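**Student:** Just to be clear, the model below is a prediction. Sequence and coordinates:
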Amino acid sequence: MPYSYSVTSHSPASPHLVFAALVRAAAWPSWSPIDAVELEGGGDSEDRQQVGDTRIFRTGRAVSRERIVELVPDRRFGYENVGGPFRSYRGTVELAVAPRGGTDITWSAVFEPKLRLSGPFWRWYLTRFMRRMADGLASYAADSS
């Protein structure tokens, strides 16, 4: 059974600046709860990532692998969790010019956990974690402008 979450945040920064922070893996520990990031197969995490790149995130003792599956400049960043506790996981960060200026950020995902009955826990946990991600991204992009 699939589950989902969606969180929103607002940044006074332009969609261009928000997107620039998303596609540069090395920046993620600066604005998120993630401790460290590296690119699978080497490469420089300072460079802009592309569709097909897999990033390895470390948060405490937890490790997650995510593959970028969609990039629409200044509008959308799509990724899939590879392995981990999910049978499937597709996350999307949507960026929209806000009516009052800046960028509205919507971070959402549809996922199916491997462990039966763990869906409500993962929805609760991911909603809280991704709210921190979206808020951190919004602040970081604003500070970059």
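**Tutor:** That came in fine, so what should we check first? Residues are numbered from 1 along each chain as shown.
**Student:** For the rest of this, base every contact and every neighbour count on C-alpha atoms.
**Tutor:** Will do.
**Student:** For burial, what's the neighbour tally of Ser144?
**Tutor:** 11 (other Cα atoms under 10 Å).
**Student:** now the helices: where do they sit in the protein?
**Tutor:** 15-22, 28-31, 119-144 (DSSP state H).
**Student:** could I get the ones you listed as TSV with distance to Arg55?
**Tutor:** Listed next are these as TSV, based on distance: least, Cα to Cα, whole Å:
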stretch	distance to Arg55
helix 15-22	12
helix 28-31	11
helix 119-144	16
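**Student:** Tell me how far the nearest residue to Ser11 once chain neighbours are set aside lies from Ala21.
**Tutor:** Closest residue in space to Ser11, ignoring its immediate chain neighbours: Ala138 at 4.4 Å, by Cα to Cα, 6 or more residues apart in numbering. Distance of Ala138 to Ala21, given as Cα to Cα, to the nearest Å: 10 Å.
**Student:** for comparison:
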Amino acid sequence: MPHSYTVTAHSTAGRAVVFAALVRAATWPVWSPIDAAEIEGGGDPSEPQRGGDIRVFRTGRAISREPVVELVADRRFGYENNGGPFRSYRGTVELAEASDGGTDITWSAVFEPKLPLSGPFWRWYLTRFMRRMVEGLAAYAGATAGDQGGT
């Protein structure tokens, strides 16, 4: 049975700045609870990822492999999580221009856990974890835009 979560945040940065952080795996440990990031096959995690690239994230002892499955410049970033506790997991980050020139960020996923009856736990856990992700992304992008003298 599929489960889902949705978390949101607002960034003072424009969509291009937020998107640039999303597509560079090397930035994720800076603005999120993730400890380390690399690109499977030795790609440069500081370069923008492309569709099909597989990012490998380490958080504590947990390792996740996440293929990039959708990129719509400055609007949408889609990924999957292969393995771990999920039979399937598809995450999407949507970026919408806000009336103040910043960006409204919506981070959501639909997932199916491997263990029956564990869906409510994973929805609770992922909502908390991903709220930290989306808020960190919003703040990082806002600071980055400020460092660049605008959005």
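**Tutor:** Noted; the coordinates are in hand. All figures in this text were calculated on a predicted structure; none of them were measured in a lab.
**Student:** so what corresponds to the residue nearest to Ser11 of the first structure in the second structure?
**Tutor:** Counting by TM-score structural alignment, Ala138 of the first structure corresponds to Ala138 in the second structure.
**Student:** so what's the residue nearest the centre of the first structure up against?
**Tutor:** With distances taken as Cα atoms, centre = their mean, the residue of the first structure nearest its centroid is Val93 (6.4 Å). By Cα atoms under 8 Å, 6 or more residues apart in numbering, Val93 of the first structure lies in contact with 76-78, 105-108.
**Student:** and which of those residues is nearest Asp47 of the first structure?
**Tutor:** Phe77 (15.8 Å; Cα to Cα).
**Student:** Share the number of residues neighbouring the residue nearest to Trp31 of the second structure when sequence neighbours are not counted, please.
**Tutor:** In this structure, Trp31 of the second structure finds its nearest non-sequential neighbour in Gly136, 4.8 Å apart by Cα to Cα, 6+ apart. By the measure other Cα under 10 Å, the count of residues near Gly136 of the second structure is 19.
**Student:** my guess is Gly136 of the second structure meets Trp28, correct?
**Tutor:** No - Gly136 of the second structure is beyond contact range of Trp28, at 9.1 Å (criterion: Cα atoms under 8 Å).
**Student:** So which of Ala138 and Ala21 of the first structure has more stuff around it?
**Tutor:** Neighbours per residue (other Cα under 10 Å) separate Ala138 of the first structure from Ala21, with Ala138 holding more: 26 against 20.
**Student:** residues contacting that one?
**Tutor:** 9-13, 18, 105.
**Student:** Among those, which are located in strands?
**Tutor:** 9-11, 105 (DSSP state E).
**Student:** Could I get these in TSV, plus columns for neighbour count?
**Tutor:** Output for these, formatted as TSV (neighbours: other Cα atoms under 10 Å):
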residue	neighbour count
Ser9	19
His10	21
Ser11	26
Ile105	25
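**Student:** Adding distance to Ala36 of the first structure, write these out as TSV.
**Tutor:** Below are those laid out as TSV (distance: Cα to Cα, whole Å):
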residue	distance to Ala36 of the first structure
Ser9	23
His10	25
Ser11	24
Ile105	23
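**Student:** nearest to Gly60 of the first structure, of those residues?
**Tutor:** For those, the nearest to Gly60 of the first structure is Ser9 (24.7 Å; Cα to Cα).
**Student:** my read: the closest one touches Ser108, true?
**Tutor:** No - Ser9 of the first structure is not in contact with Ser108 according to Cα under 8 Å; the separation is 11.6 Å.
**Student:** Name the stretch among the helices of the first structure that sits most buried.
**Tutor:** helix 15-22 (a mean of 20; mean count of other Cα atoms under 10 Å).
**Student:** Tell me the helices and strands packed up against that one.
**Tutor:** strand 76-81, strand 86-97, helix 119-144 (3 or more Cα pairs under 8 Å, 6 or more residues apart in numbering; DSSP states H and E).
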